[in-house]
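Asker: Sequence and computational prediction follow.
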Amino acid sequence: MILRKVRDQPRTTREDLVNYLKRVGTTVSTVTSTRKVPLLKPAHVQAHLKFAKDHLDDPEEAWEKVMWSEETKIELFGINSTRRVWRQKKDDCNPNNNIPTVKHGNVMIWGCFLHRIEGRMDGAMYHKILGNNLLPSVRALKIGRGCVFQHDNDPKHTARATKEWLRKKHFKVLKWPSQFPDLNPIENLWRELKLNNSPKT
């Protein structure tokens, strides 16, 4: 059954196979599936625990004032690094088993305040994005002086110039531990974007 499915559709994903088998009445366990997780040192664990304890009693209203931000890369032709085909060794040249690649096939975007980026983002571009998008967004959302800005520990975010810019604009910054799980709500948006852009099998 599985062999027939992947022979007919070589680009079938593991998730597609699981769903297909469920439809025909076979339950597949994912217990043995490997999962990639960040390498955590004891210092990371302690920082994560401290963050959780520090914010354990924060009221819901406090989180409503947090402006979450993140950048991500969207592959225009699917995620090349995770695309696979099922084939036999002798079928490597079959066009159905080949995945074409393209250069410049992705868009880099920065969000909470969706902003398309041309080229690589450096510190200067990051400051420009904050000025053009963060400030107007805060005004439009009427968050006021209590606004708290969240970004991760990317070097562009932690640079002295960035900290100074945020200080001059009177932004509080949510201290974000290194190697922290993806608790940023905007990760849900990125997932939907990438799923909608992934090639259909």
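Answerer: Thanks, I have the structure now. Residues are numbered from 1 along each chain as shown.
Asker: only C-alpha atoms for contact and neighbour calcs from this point on.
Answerer: Noted.
Asker: What ranges does the chain have for its helices?
Answerer: 2-8, 14-23, 42-54, 60-63, 123-129, 135-141, 155-158, 160-168, 186-197 (DSSP state H).
Asker: What residues of the fifth one count as buried?
Answerer: Read that as helix 123-129. For helix 123-129, burial by neighbour count (16 or more other CA atoms under 10 Å) applies to 126-127, 129.
Asker: In contact with Y126, which residues?
Answerer: Taking CA atoms under 8 Å, 6 or more residues apart in numbering as the contact definition, Y126 lies against K156.
Asker: sorry, back to before: adding distance to N19, write the buried residues of helix 123-129 out as JSON lines.
Answerer: Converted to JSON lines, the buried residues of helix 123-129 look like this (distance: CA to CA, whole Å):
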{"residue": "Y126", "distance to N19": "41"}
{"residue": "H127", "distance to N19": "45"}
{"residue": "I129", "distance to N19": "41"}
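Asker: for those, which one is nearest K65?
Answerer: Taking CA to CA as the measure, K65 lies nearest I129 of the buried residues of helix 123-129, at 19.8 Å.
Asker: and the nearest residue to T101 once chain neighbours are set aside, how many neighbours?
Answerer: Nearest residue to T101, sequence neighbours excluded (CA to CA, 6 or more residues apart in numbering): N80, at 7.4 Å. Residues lying near N80 (other CA atoms under 10 Å) number 15.
Asker: Test my guess that N80 contacts V102.
Answerer: No: if you go by CA atoms under 8 Å, N80 and V102 don't touch, sitting 9.4 Å apart.
Asker: take a look at this one as well, against the first:
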Amino acid sequence: MRARDPLVGPVLTAHHCAARLAFTREHRNWQVHHWHPVLFTDESRFTLTDVKSLWRRCGESYAASNIIQHDQFCIRSVMTWGGIYLEDRTHRHVLANGTLNAVRYRDEILRPIIRPYAGAVGPGFLLVQDNAQPRVARVCRQFLDDTGIDAIDWPSSSSDLNPIQNLWVVMCLCIWCCQVVPQTVQELTDAQIQFWEEIPQDTIYRLIRSMPRHCQECIQACGGHTHY
């Protein structure tokens, strides 16, 4: 045995585990065509302190281009929202200037992005979003009802079941491996735009196709944490 850092995961109560188990049992036999009209959405915060490695020559440790300037009183970060679909992806949206409340979620994401996308996908469109307070607020639920957009009843504390979480990891790895590491918020934003657009659609397809494995592992864990 060796001392290792513990993994970090969401708090799962007995209620959470029961809901996760019920959801995965219901969807474990869904095939690729069942997930075809589903848009998986979520947001992730990328910080400059996320950058853990860079390419440099020996003796260049203190070169200005190889130093991430860290202000302990200001965490420089970019909150990014996106959605993935078997055949496409939404454009990446930066959630700037404060927290995401229900009105902002409706006006910046549901109305300008989700509604046109649902119309393009056509009948059977299903939205995957977590149960954060802005999304389940009455103003957002009313908007979805008025526009006829159906959302999957997603269990709480289940980001590990959403394949877009794996895509955020892919983006982080791409940013960490940049030859020129982002040092400002604008550079981090530009890097996100670049890698979001460059990720092959086949990668997204394979992530969504792995949903049966997500479900099966959650079932084996009795609704507990999975390695995803």
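Answerer: Thanks, I have it. Quick caveat: nothing in here was measured; it's all calculated off a predicted structure.
Asker: How alike are these chains, TM-score-wise?
Answerer: Remark: TM-score between the superposed chains equals 0.67 [TM-score structural alignment, normalised by the length of the first structure]; 157 aligned residues with a CA RMSD of 2.9 Å.
Asker: before we move on, back to that, redo the helices of the first structure as a markdown table? Include distance to R116 of the first structure.
Answerer: Formatted as a markdown table, these follow (distance: least, CA to CA, whole Å):
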| stretch | distance to R116 of the first structure |
| --- | --- |
| helix 2-8 | 37 |
| helix 14-23 | 30 |
| helix 42-54 | 31 |
| helix 60-63 | 26 |
| helix 123-129 | 10 |
| helix 135-141 | 16 |
| helix 155-158 | 17 |
| helix 160-168 | 20 |
| helix 186-197 | 14 |
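Asker: wait, which of the ones you listed is closest to F149 of the first structure?
Answerer: Among the helices of the first structure, the nearest to F149 of the first structure by CA to CA is helix 160-168 (8.9 Å).
Asker: and the closest one, which residues are buried?
Answerer: For helix 160-168 of the first structure, the neighbour count (16+ other CA under 10 Å) marks 162, 166 as buried.
Asker: go on, stretch 167-178 of the first structure?
Answerer: Across stretch 167-178 of the first structure, burial judged by 16+ other CA under 10 Å covers 171, 173, 177.
Asker: just those now: which is nearest L21 of the first structure?
Answerer: Taking these together and measuring to L21 of the first structure by CA to CA, the closest member is P177, at 40.4 Å.
Asker: separation between the residue nearest to T101 of the first structure and P100 of the first structure?
Answerer: Distance of N80 of the first structure to P100 of the first structure, given as CA to CA, to the nearest Å: 9 Å.
Asker: what's the neighbour count on the counterpart of N184 of the first structure in the second structure?
Answerer: Superposed on the second structure with TM-score structural alignment, N184 of the first structure falls opposite N162. By the measure other CA under 10 Å, the count of residues near N162 of the second structure is 21.
Asker: what's the answer for the one 3 residues further on, then?
Answerer: Counted by other CA under 10 Å, the residues lying close to Q165 of the second structure total 18.
Asker: Skip the chain neighbours and tell me the closest residue to it.
Answerer: Closest to Q165 of the second structure by CA to CA, 6+ apart is S159, at 6.8 Å.
Asker: A96 of the second structure versus the one you found, what's the distance?
Answerer: Relative to A96 of the second structure, S159 of the second structure is positioned 22 Å away (CA to CA).
Asker: higher neighbour count, those two?
Answerer: A count of neighbours by other CA under 10 Å puts S159 above the other of S159 of the second structure and A96, at 18 against 11.
Asker: Strands along the second structure, start to end?
Answerer: With DSSP state E applied, the second structure shows strands at 38-47, 77-85, 88-89, 93-94, 126-128, 150-151, listed in chain order.
Asker: Turn those into JSON lines, including distance to E26 of the second structure.
Answerer: Converted to JSON lines, those look like this (distance: least, CA to CA, whole Å):
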{"stretch": "strand 38-47", "distance to E26 of the second structure": "16"}
{"stretch": "strand 77-85", "distance to E26 of the second structure": "21"}
{"stretch": "strand 88-89", "distance to E26 of the second structure": "25"}
{"stretch": "strand 93-94", "distance to E26 of the second structure": "31"}
{"stretch": "strand 126-128", "distance to E26 of the second structure": "15"}
{"stretch": "strand 150-151", "distance to E26 of the second structure": "15"}
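Asker: nearest to I175 of the second structure, of the ones you listed?
Answerer: Closest among the strands of the second structure, using CA to CA: strand 38-47, at 9.9 Å.
Asker: And that closest one, how far out from the chain middle?
Answerer: Its chain's average C-alpha position is 3 Å from that of strand 38-47 of the second structure, according to CA atoms, centre = their mean, to the nearest Å.
Asker: and the direction of that strand versus that of strand 77-85, what angle?
Answerer: If you take axes from the mean of the first three to the mean of the last three CA atoms, to 10 degrees, strand 38-47 of the second structure sits at 160 degrees to strand 77-85.
Asker: mind listing what's buried in strand 38-47 of the second structure?
Answerer: Across strand 38-47 of the second structure, burial judged by 16+ other CA under 10 Å covers 38-44, 46-47.
Asker: which among those residues gets closest to A118 of the second structure?
Answerer: Minimum distance to A118 of the second structure across those is 8.7 Å, recorded for L39 (CA to CA).
Asker: Aligned against the first structure, show me the partner of the closest one.
Answerer: So L39 of the second structure corresponds to M67, using TM-score structural alignment.
Asker: Report the separation between the nearest residue to that match once chain neighbours are set aside and N98 of the first structure.
Answerer: Counting by CA to CA, 6+ apart, M67 of the first structure lies nearest to F149, which is 4.9 Å off, once chain neighbours are set aside. Between F149 of the first structure and N98 of the first structure the computed distance is 44 Å (CA to CA).
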